[in-house]
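J.: missing the sequence, but the structure's below:
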């Protein structure tokens, strides 16, 4: 029943195809008839155009020679002033090809699968033996190739895809015949796959088909995997891949098929990264040789246009960056695994190779794109060499430097592909850096700063700082709308990476201290880090909104550090876990706080709302109160047990006095600067102090303390009132005098 359905389906497909073929022939005949009708009109139009042009020539001959010369000069100037056309996106031809031929690609893929399923069905039914199965596969592949051959004149692209499908059938047939049916040995299977590869390459060259060449490369690189038995024969594999890449290089020089070279590079890189796992189990020097040979081949491939035209295009620059850094990664890793030294010989050697071209550009006094590219690669490789010599982690360092290099090249060339690659690589840098930080948990006795983990972080920090500088003014290279998300998020991520890298290094080296000390130092570092960001806000293009948020975070951390964190430190000091000298470190927070209040806040948007005055006054009050409170406790409490009595004594007796002085200060500032909010804050603080004094404090004091508190507070309030009255009169006299002088001038 199933066989009958398949036969009926094939007949229906044949009828449909025949019907469509007849319609296409009919349409072709109608088109040719229309062309025949249009051609006479076209001839008449051509004759008229020729007559018109001859008249124009006759008129132009009558124009004086001087006028013709002036026109030629003007035309020459206009040609010189014409802008150089922008280089088109190199990915657009790929997408255009896929858009036009996607149905053909899917069709040939579906056909190959259909043939495979049909053969499998025939095998399951025992219709054909193993040898016959292989023969059917080879015949089917050859038939498809012949069909593509006959279609090549009128349908070049379609023919190439069809031929590629036939080559794929041959590869799969050879693989199945060897692995499943064991019809021939491994050497015979490999010779067959090589012959298939050579045949497809010759067909590609003969047909002048770049698409078929890519199919051939895919098959050629897949051949070793298809006939692999699991036994490692790396010398033979390396020789085969090297010969395949040399053939690719020759083809690209003859035909200028860049996509072929990129396909070979991607496939070779996949093989090379596979070597990592092999190198761990069986380190050999042979892999180093293969890395170097591959570097030479693809470096020459990247320099084709530079050799011929003394210039480098966008794909060439990408290849130069990728081949240098991927080769350094593999070579240094392999050299390290086989215990050879020095590992920096490879980045230094590659840097010297690029420096030769840099010196060539310098000698020609050509400081254009080529000079910038070779300079950027040379400096990046030297940076990598220094990082590796200092035992920094390989992958993280190389990715960080390469990301910065791509951004540098984007700034010099303006091609968006480099910026896109930076956006793709930057998250990988962050992820690799996070994995590097996890080594702090198991590391023991690391040196301060000069240890592999922090040196890796230092390379990443320097790369991020350079990248942020390059991204700072990019409106000339890209529009505001493009990349705005990344340009907003990358600086924040970059600042976060720098912060965490330094904080983890500090935390690791103080990890033996009490937790209160670690927290206090961490908060103090965070305060100074935010302060530095605010201090250099113009250099980092920090906007007003972000600046205001940073100020709020800064003030919040000040409150946390002055109250909770320092209280924990005081407790540790009284418990003899810390020395009393540690307490004075937290007083450093006053330095950035004073500068932020007088140097940053006045020029910011912090005081746009009235509540900001209350926030900064509250922070100042809490900081002064807590510092005096902690200092008093440390000065008069001999141990933790006696500190509770000392704390109650300060809160009941001295804290109201402190708040009264602060309230007077706020009222004074409010009157002097004519800011009503400070006056309100001062009176509100006096109200809180008085409420606290009469509702709680007086009932906790002895008679002598109660009398002293009332006398001192009364004197302070009277002196403050007298001072305010004098200040008010002075201000009034100044205003009156100013108005009088103004009137005199008007008279």
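T.: Nice, thanks for sending it over. On a predicted model such as this, the values are computed, not experimentally measured, just so you know.
J.: alpha carbons only for contacts and neighbour counts from here, please
T.: Will do.
J.: quick check: next helix or strand after the helix or strand where residue 214 lies?
T.: Using DSSP states H and E, residue 214 maps to helix 210-226. Sequence order places helix 234-255 as the next helix or strand after helix 210-226, per DSSP H and E.
J.: now residue 159: closest residue in space, sequence neighbours ignored.
T.: Counting by Cα to Cα, 6 or more residues apart in numbering, residue 159 lies nearest to residue 148, which is 4.4 Å off, once chain neighbours are set aside.
J.: how many other residues sit next to the one you found?
T.: By other Cα atoms under 10 Å, the residues close to residue 148 number 23.
J.: ok, structure two:
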């Protein structure tokens, strides 16, 4: 009572101050009105007193009236009437967003109702475990608690509608899991009654959400009911009942979408439904027991969420946005993935193609509905038709084999990019690029399953190879389409899109194309190696030479691939970055061939000459002559390296460095061939003649090659050719003095020294004879 009296006295004092302030303002206004009335008649009096004959003076003095009138105007400009308002405490502007008010009035009530529901559940569970109450009492208590919460919500609706909505949603969630407990765990009510009650609750929740026009009711009432499976635990074993319960809830969401499309509610229900289903599917699914359940309820979820999305778009005519697009594609992909796993285990996947076509038909049906209604965003039609094309495209390969995921990604990448570029929808192009990463990972997984496991595959005629080619064609199609249909619209993010199409996608295409054929060649020789086994008494023997041939053919293929890439760099793709990349990769390939390749060729030659395991495996002259096949591939690649070095796109220094590198590669190949010839012609003393080739043969060969380079450099007036030749002469001389003379017979020492000395004299003679030519116009 004292507090009320104090507050009333404060209000009286405030009102009395307001009255005094209004009285003061009224007095001021009255004085201003009297002043205006007085000034209104003052000009006429001045006209009477001023001499009427002096018209100019009379006019001037009449025109001077504004000087007097400005005084009240200045008073009016001060706008005292604007101050005739309640005191400052009644004129406070509306406060901006208050975090405290938001937390206290919005967040806390939701947390509170969630905690209340959890508390009720924990209390019921505790009483159940302790045997304090019977199952019937628990269920009755649950219904009473839910009813009490609903009653409270109804009473609070008039004054506190937002708070009432949260309370009502909590009450509906309580009734939901109480009904499920009564049927699933305790068996107190039959299935028909339980489902009828659940339908009634769902209908009431949808009705309440529509009346309140608030998402909280749907989130807590419908989505909150998804917590039931976790409260029940895994011991119920009634999967069909659980998914039926979830289906009823999702149907309620679907019905609600006819009038409302609350994003948070739809995203949460979509996520929870598929997460719960996928967890069960990957952990508990058994084809013999759950096949029908999995097909029926996965289809129900897919159709419900598809309708949930489409119905609102058709009714509202809203434009397609990124979140809707992700939701639609994710729903399609999750359902298709689960369906492929299910049907792949039915009669060895005989129905996979039919299931894929069924997906295409579903998307075709909705695309037709969108097409008929011209007011709906055309982007949605293009998206659905893209899905139709994707599923029809991969139906036949899926029927043949189960590499469906990679095929799906490959087709999706090209189709979405094609739709985006043809119809000038930039978002579709970005979506195609986002699918590149999962597509590549899916292809790598296919490679691991096919090539890194002991499997028998028909070379170049297997589903993994065809899947890889599909990805190659998809990315090549994107690049081709980008070239034929360049970006013109100013609305496009030209810089970002062009960089993605011009750099990452070509690099990925290059790598996928290379490894597509690489793994096929590798797996072919590995299969031959595994099939060459010979069982002996204590161990199994394999033909190790097949591994040498495997690596050599892989190097030959790499040389051919890099030659083709260099050819494209020279003729078609005329960019400096591509030319540099091609030259570097070609140089790396040649280095590998001259190191690993020559080593493997030497091993094959040694096995052929020594007859290593010849009693178990066939060894023919192919072991010797195969080196010339390798040299053919090497020569083609080195020729393209020479053409690359002459391109204007590269620096001039490359033109000088590249010939030196090419000469080095040629010299290494000739040195290896010299050893090969000497060893083959003296097969009975391989070790001795191999050593002679290294000590004497290489020194003489290098001297002759240096002389040839110097002569060519003098003829062409190329200083940067002669200098490396002189350096090579120096290396040969150092080799002769340090390495060759040790362990050589006197005759061979004489041959080496005399040959190198003669060559040096010839070089000196050439420099003396052509000195004027060299110094006059040298490059």
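T.: Yes, it's here. Bear in mind the structure is a predicted one, so any value in this text is a computation, not a measurement.
J.: before we move on, the earlier item: isn't the residue nearest to residue 159 of the first structure right up against residue 165?
T.: No - taking contacts as Cα atoms under 8 Å, residue 148 of the first structure lies outside contact range of residue 165: 9.4 Å.
J.: residues contacting residue 298 of the first structure?
T.: Counting by Cα atoms under 8 Å, 6 or more residues apart in numbering, residue 298 of the first structure touches 249, 261, 265, 319, 323.
J.: tell me which element it falls in.
T.: For residue 298 of the first structure, the host element (DSSP H and E) is helix 286-302.
J.: how much does that helix stray from the second structure?
T.: Superposed on the second structure, helix 286-302 of the first structure shows a mean distance to its aligned partners of 4.9 Å (mean Cα distance after the TM-score superposition for the first structure).
J.: residue 670 of the first structure contacts residue 683, doesn't it?
T.: No - counting by Cα under 8 Å, residue 670 of the first structure stays clear of residue 683, with 11.0 Å between them.
J.: using the three-state scheme, assign residue 447 of the first structure.
T.: Here residue 447 of the first structure is recorded as coil under DSSP: H, G, I helix; E, B strand; the rest coil.
J.: for it, what is the corresponding residue in the second structure?
T.: Aligned counterpart of residue 447 of the first structure in the second structure: residue 458 (TM-score structural alignment).
J.: so which residues of the stretch 1-150 of the second structure form helices?
T.: Per DSSP state H, counting those that start in this stretch, the stretch 1-150 of the second structure carries helices over the ranges 2-49, 55-63, 65-77, 99-102, 108-130, 135-156.
J.: and for the fifth one, what are the contacting residues?
T.: To tie it back to what came earlier, the one meant is helix 108-130 of the second structure. Under the contact criterion Cα under 8 Å, 6+ apart, helix 108-130 of the second structure has outside partners 133-135, 138, 142, 163, 166-167, 170, 173-174.
J.: switch to 6 Å and redo it
T.: For helix 108-130 of the second structure, contacts defined as Cα atoms under 6 Å, 6 or more residues apart in numbering pick out residue 170.
J.: list the buried ones in it?
T.: 109-110, 113-114, 117, 120-121, 124 (16 or more other Cα atoms under 10 Å).
J.: please enumerate the strands of the second structure.
T.: Using DSSP state E, the strands of the second structure run over 534-535, 540-541.
J.: got JSON lines for those strands, with distance to residue 55 of the second structure too?
T.: Formatted as JSON lines, those follow (distance: least, Cα to Cα, whole Å):
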{"stretch": "strand 534-535", "distance to residue 55 of the second structure": "139"}
{"stretch": "strand 540-541", "distance to residue 55 of the second structure": "137"}
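J.: as CSV, those strands with mean neighbour count would be great.
T.: Shown next, in CSV, are the strands of the second structure (neighbours: other Cα atoms under 10 Å):
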stretch, mean neighbour count
strand 534-535, 12
strand 540-541, 12
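J.: of those strands, which is nearest residue 769 of the second structure?
T.: Closest of the strands of the second structure to residue 769 of the second structure is strand 540-541, at 64.5 Å (criterion: Cα to Cα).
J.: read off where that closest one ends up in the first structure.
T.: Going by TM-score structural alignment, strand 540-541 of the second structure sits over no part of the first structure.
J.: appreciated, that's everything.
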